[in-house]
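Trainee: Next come a sequence and a model predicted from it.
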Amino acid sequence: MNIFVFGSSIVSSYWNGAATYYRGIYKYLAKRGHEITFAEPDAYGRQEHRDAGDFSFVNSVVYQPSEDIELMMGVARKQDLIIKHSGVGVDDELLERLVAEAASEAPAFFWDVDSPATLGRIRANEADPFRNDIPRYTGVLSYGGGPASRDGYLSFGARAYYSIYNGLDPDTHHPVEADPALQCDVAFLGNRLPDREKRVEELFLKAAELAPEKTFLLGGEGWGDKPMPRNVRWIGHVPTGDHNRVNSSAGMVMNINRESMASFGFSPPTRIFEVSGAGACMLCDDWPGIEDCFEPGKEILVIRTAADVVEALHKYGAEERAAIGRRFRERALRDHTYAQRAEQAEAAFLEAMLHHPAAEEETTHA
């Protein structure tokens, strides 16, 4: 199929946590024979902070916000399938409406990369126009959210709903030699966001206070003016090409979900699978559904408080951490690869498209 995609960015992870997800999904959809055009706006300085890497598995198109929308839609309507991701960052409401309208001509899917936030938004605002757009899409896909996300979208009239979780691309995320400049006891990579900051304070920064003899590494944008314990080193934005070095250099790597994702659960973020690829020992915040992905205590260490972090630092030696990281990677390679996710996405497209008006009309006239 020829697939046209609107997303935040596939070439830059700068203020764009969905980059790894996009790359994994579309790389392996391309390997399955699909031709993909990924259109992203020139916004938020992402084109000035492009990641190193080969993204030739898609036809990457950078357009000017607002002024190029009709041009992009003209190209999209000629494809076999159109996808609008959530959180493009500019013209989202317009694109949501235009792609929903295009579903009468070609199969069109809304693919949510933050369904807790999207559903929270439309529940809070009865006048949100996306409420009326949802039933017009051929189907809705989401990278997480579990039963609450599925039930939420179906309650707003989604014609079909599919969960396509994050995953691991072992070509991209894998063990590398530790970098002495990045060695630390605990590393955390995450941008400073309003619904994550308090959780970072409670789990990461508080743990650093409780363990002043340990070293903590913080990567991500927005933390420059944040007061921190003296044993925390902030290194700013970390391009995705450097994630392997960070993950392979830390004694343990921490994941902290945003509040909305943690409360919904069933939303394993890209960071978990990046760390699994490196075979590192992960300290993961607790949320419903984590045990569906990895076995706590054996493949991943679940933390609920800063005291849990400190306890883990003292409890697990280098050999035990390495064994946990090894099992973590083995499980991801067995059950959670992007090759598997792409196969699931393809099956979702084909199933939902059977009920697309054009397909139903064809069947009626056959």
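Mentor: Received, thanks.
Trainee: alpha carbons only for contacts and neighbour counts from here, please
Mentor: Fine.
Trainee: for the protein, longest helix please?
Mentor: Using DSSP state H to define each element, the chain has its longest helix at helix 318-335.
Trainee: Tell me the buried residues in that one?
Mentor: 321-333 (16 or more other CA atoms under 10 Å).
Trainee: Put this next to the previous one:
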Amino acid sequence: MNIVIIGLSITSSWGNGHATTYRSLLKALSARGHEIHFLERDVPYYAQHRDLPNPSFCKVNLYKDLEELKKGHTHLIESADVVIVGSYVPEGVAVGNWVIDSAKGLKAFYDIDTPVTLGKLEKKDYEYITPELIAKYDLYLSFSGGTVLEFLEEKYGSPRAKDLFCSVDPDLYYPNQKEEEYLLGYLGTYSKDRQSTLSKLLFETAWNYPNEKFILAGSQFPDKLHWPTNLNHIDHLPPAEHCNFYNSQRYTINVTRADMIKFGHSPSVRLFEAAACGVPIISDFWEGIDDIFSIEKEILIAKDAKDVACFIEEINESERLALAENAREKVLIHHTSQARAKQLEAHINEVLQPSQ
């Protein structure tokens, strides 16, 4: 198929999780024979941090504004078999309506922020999608599963809502036998609604283990935060360094945003990346996490620093390694980019060939 995607960013992973999601998925789609164009708004903050300006698996076209997008790329939209508009695309409502009016093939919305989107819709904040536009897209691809899919169809009139979680590229994320330098680590951009839990699980643990080393990689953390002296902070870590980052940790922390906890069934890419690297995961709890990983067999759930300390002190080495291997096995079967590409093809074919 000829697929055109209008997304937030694929060239820069700075301050967003969209780029790694698109890269993983599009690489797998390209390997399966699809031709892909990615259209991205050229904005200064991504232009200054482009860690993949020219992907080998798709053609990237940058545009400066909506007028240039329409003027320069209408032919791509009209000739595509599938056009996908992503969440948080600047002027996303106008872009979406233009796609609906111009595209002759399947028209889809890919929501990499479904819980956030639903929260915004409740407040009538239509930054990049409206209820009317949801009903016009042939397919709503959602980062959240479960009852959210029925909600999108019944409340907002989506003709077809399907889950399409993030995924991991096993060529880039794998155990590499790197020495475990840190007892605990975390990868993620600062979010106010995550910070309380992150402080409990990571910051307090670092204070409780002053002779151990800890690491956090993520941008936009405020200067006023009180950092433990044994917690190393990296402002931005390019995806090419994620594998070594995870492999340098004995355990890795996953913390979930409030909107994602509220709606559930919204796995973070951190879960799949860490698991693919063979690193045991300690996560907060949300509805549906046990559908992704088996608790205590493939993932550990913690409410506070006491829970984390119990895992550190009481789990022996063979149990720790088994936990990591079980999670890795699950991810390599169900959550690789290859598996997600096949899933997307199936969703598209359901629309294009409903009788088959």
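Mentor: Received, thanks. Remember, predicted model here, so these are calculated numbers, not experimental data.
Trainee: now the longest helix of the first structure: how far from the chain's centre is it?
Mentor: Helix 318-335 of the first structure sits 21 Å away from the centroid of its parent chain (CA atoms, centre = their mean, to the nearest Å).
Trainee: Return the mean post-superposition distance for it against the second structure.
Mentor: Superposed on the second structure, helix 318-335 of the first structure shows a mean distance of 1.9 Å to its aligned residues (mean CA distance after the TM-score superposition for the first structure).
Trainee: Which stretches in the second structure count as strands?
Mentor: Remark: strands assigned in the second structure by DSSP state E are 2-7, 35-41, 59-63, 82-86, 106-111, 139-142, 161-163, 182-187, 214-217, 231-234, 249-254, 281-283, 300-301.
Trainee: just how off-centre is the fourth one within its chain?
Mentor: In terms of CA atoms, centre = their mean, the centre of strand 82-86 of the second structure is found 17 Å from the chain centre.
Trainee: got the angle between that strand and strand 106-111?
Mentor: 20 degrees (axes from the mean of the first three to the mean of the last three CA atoms, to 10 degrees).
Trainee: Tell me the helices and strands packed up against strand 82-86 of the second structure.
Mentor: Helices and strands touching strand 82-86 of the second structure, by 3 or more CA pairs under 8 Å, 6 or more residues apart in numbering; DSSP states H and E, are strand 2-7, helix 92-102, strand 106-111.
Trainee: Next: the third one.
Mentor: Here strand 59-63 of the second structure touches strand 35-41, going by 3+ CA pairs under 8 Å, 6+ apart.
Trainee: any idea how far the strand it packs on is from the chain center?
Mentor: For strand 35-41 of the second structure, the distance to the chain centre is 18 Å (CA atoms, centre = their mean).
Trainee: Give me the mean deviation of it from the first structure.
Mentor: Mean deviation for strand 35-41 of the second structure: 0.8 Å (mean CA distance after the TM-score superposition for the first structure).
Trainee: I'd like to know which elements that strand is packed against.
Mentor: strand 2-7, strand 59-63.
Trainee: what about the nearest residue to Ala327 of the second structure once chain neighbours are set aside, neighbour count?
Mentor: Counting by CA to CA, 6 or more residues apart in numbering, Ala327 of the second structure lies nearest to Glu298, which is 4.6 Å off, once chain neighbours are set aside. Applying other CA atoms under 10 Å, we find 23 residues neighbouring Glu298 of the second structure.
Trainee: I figured Val62 of the first structure hits Glu40, correct?
Mentor: Yes. In this structure, Val62 of the first structure is within contact of Glu40 by CA atoms under 8 Å, at 5.1 Å.
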